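Peer 1: What follows is a protein structure lacking sequence information:
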């Protein structure tokens, strides 16, 4: 399971780097990308729906996160992006809260008048760093969950590669 914002959710197909983009029929490339997008989207939705909070995935209560997972093929057609998007059913974009987590305690704000040092009401030296370290060491209000999107791509990477290689080979003009 991956729980990082690294390049885990990226797949590059080798073998077609030597060709210019103009050498490919973009309709066929876009069709292959749509096929791949649908495959990985369905896998991610299945991971989330069947996970039920196991394996570090979020619990599926209303289905809003599952329904928000969609794909979009880029304008050029050589890239597909699969991600949860904010829908009208969501008050806030909470897949981000689920992935990164939320710490307990409030953010460090301005000092109340008269609580700091001197005329400019500053904190004591090192007080801000100590308060930030205390908050970072504290408990999670919402624990970070595993990245079901990267796991879906990783699980279906062999199928994705086969579909894209066939799509690129058939699109050469």
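Peer 2: That came through fine. Please read these numbers as outputs of a predicted model, since none were measured by experiment.
Peer 1: For the rest of this, base every contact and every neighbour count on C-alpha atoms.
Peer 2: Fine.
Peer 1: Kindly provide the distance from the residue lying closest to residue 100 once chain neighbours are set aside to residue 99.
Peer 2: Among residues not flanking residue 100 along the chain, residue 144 sits closest, at 5.0 Å (C-alpha to C-alpha, 6 or more residues apart in numbering). Using C-alpha to C-alpha, to the nearest Å, we find residue 144 at a distance of 5 Å from residue 99.
Peer 1: Okay, and the nearest residue to residue 105 once chain neighbours are set aside sits in which element?
Peer 2: Spatial nearest neighbour of residue 105, excluding adjacent residues (C-alpha to C-alpha, 6+ apart): residue 135 at 6.7 Å. For residue 135, the element it lies in under DSSP states H and E is helix 127-137.
Peer 1: in that helix, what's buried?
Peer 2: By 16 or more other C-alpha atoms under 10 Å, the buried positions in helix 127-137 come out as residue 135.
Peer 1: Likewise for stretch 54-72?
Peer 2: For stretch 54-72, by 16+ other C-alpha under 10 Å, it's 56, 57, 58, 59, 64, 65, 66, 68, 69, 70, 71.
Peer 1: report the longest helix in the protein, please.
Peer 2: Taking DSSP state H as the criterion, the chain has its longest helix at helix 26-51.
Peer 1: so what secondary structure elements neighbour that helix?
Peer 2: Counting contacts by 3 or more C-alpha pairs under 8 Å, 6 or more residues apart in numbering; DSSP states H and E, helix 26-51 packs against helix 64-68, strand 69-73, strand 80-84, helix 148-155, helix 157-171.
Peer 1: Next one for the comparison:
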């Protein structure tokens, strides 16, 4: 018996074999599925921020030089004795990420930080606060860069059903039970 889905959110797959002597499991099929998932979500996240326009607060970031889009990569770890290797990481500046270019910050004041974090959390005007500094005292909204939308979670949510179905089918192909 096999079930797919989780009423509390997230992904859940349960496979139950009754009356089976042994079960053969092919890791390569599942590993390949995670790679395909990483490639697809990476492409979707890049497409979300590749529109050449300015962005407004709450929207996906706009495209200026393409560095943020090129920095998105995915990584499927290999199995070891301590971890099974059944996961994929997709993020900007992903360590050992496939298909990514490191996001290098320019030199100068105000460039010490992770740019995608600035986009997500935003930057307040006058970030160095003094005793007399009040939020929005200079007029305006008080934001130098207002928070933008989280394009990574939006890309993942956009492909959630496809990802669950892909993993379910890969597990079904990878597991070969032998009857008693």
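Peer 2: Everything's here; your move. Just so we're clear, the structure is a prediction, and the values are computed from it rather than from any experiment.
Peer 1: on that earlier part again, relative to residue 94 of the first structure, how far out is the residue nearest to residue 100 of the first structure?
Peer 2: Taking C-alpha to C-alpha, one finds residue 144 of the first structure at 12 Å from residue 94 of the first structure.
Peer 1: more neighbours, those two?
Peer 2: Counted by other C-alpha atoms under 10 Å, residue 144 of the first structure and residue 94 do not tie: residue 144 has more neighbours, with 20 against 16.
Peer 1: What is the aligned counterpart of that one in the second structure?
Peer 2: Under the alignment (TM-score structural alignment), residue 144 of the first structure pairs with residue 147 in the second structure.
Peer 1: Please verify my assumption that its match contacts residue 121.
Peer 2: Yes - at 5.1 Å, residue 147 of the second structure counts as touching residue 121 under the criterion of C-alpha atoms under 8 Å.
Peer 1: picking up where we left off before, the longest helix of the first structure vs the second structure, mean deviation?
Peer 2: Comparison of helix 26-51 of the first structure with the second structure after fitting gives an average deviation of 1.1 Å (mean C-alpha distance after the TM-score superposition for the first structure).
Peer 1: Could I get the buried residue list for that helix?
Peer 2: Here helix 26-51 of the first structure shows 26, 28-30, 32-45, 47-49, 51 as buried, counting by 16+ other C-alpha under 10 Å.
Peer 1: what do you get for stretch 69-87 of the first structure?
Peer 2: In stretch 69-87 of the first structure, counting by 16+ other C-alpha under 10 Å, buried: 69, 70, 71, 73, 77, 80, 82, 83, 84, 85, 86.
Peer 1: what's the closest of the residues you listed to residue 11 of the first structure?
Peer 2: Residue 11 of the first structure lies nearest to residue 80 out of these, by C-alpha to C-alpha, at 10.4 Å.
Peer 1: Would you check how far apart the closest one and residue 148 of the first structure are?
Peer 2: 17 Å.
Peer 1: same thing with residue 98 of the first structure?
Peer 2: From residue 98 of the first structure across to residue 148 of the first structure, the span is 11 Å (C-alpha to C-alpha).
Peer 1: what sits against residue 34 of the first structure?
Peer 2: 72, 73, 80 (C-alpha atoms under 8 Å, 6 or more residues apart in numbering).
Peer 1: Please say which position in the second structure it maps to.
Peer 2: Aligned partner of residue 34 of the first structure by TM-score structural alignment: residue 35.
Peer 1: Contacts only, for the most centrally placed residue in the second structure.
Peer 2: By C-alpha atoms, centre = their mean, the second structure has its centre lying nearest to residue 90, at 3.9 Å. Applying C-alpha under 8 Å, 6+ apart, we find residue 90 of the second structure in contact with 38, 41, 42, 72, 73, 74, 75, 97.
Peer 1: What's the match for it in the first structure?
Peer 2: So, by TM-score structural alignment, residue 90 of the second structure is matched to residue 82.
Peer 1: What is the neighbour count of residue 107 of the first structure?
Peer 2: Residue 107 of the first structure: 10 neighbours (other C-alpha under 10 Å).
Peer 1: what does it align to in the second structure?
Peer 2: Using TM-score structural alignment, residue 107 of the first structure sits opposite residue 128 in the second structure.
Peer 1: Could you check how far that match is from residue 58 of the second structure?
Peer 2: For residue 128 of the second structure relative to residue 58 of the second structure (C-alpha to C-alpha), the value is 24 Å.
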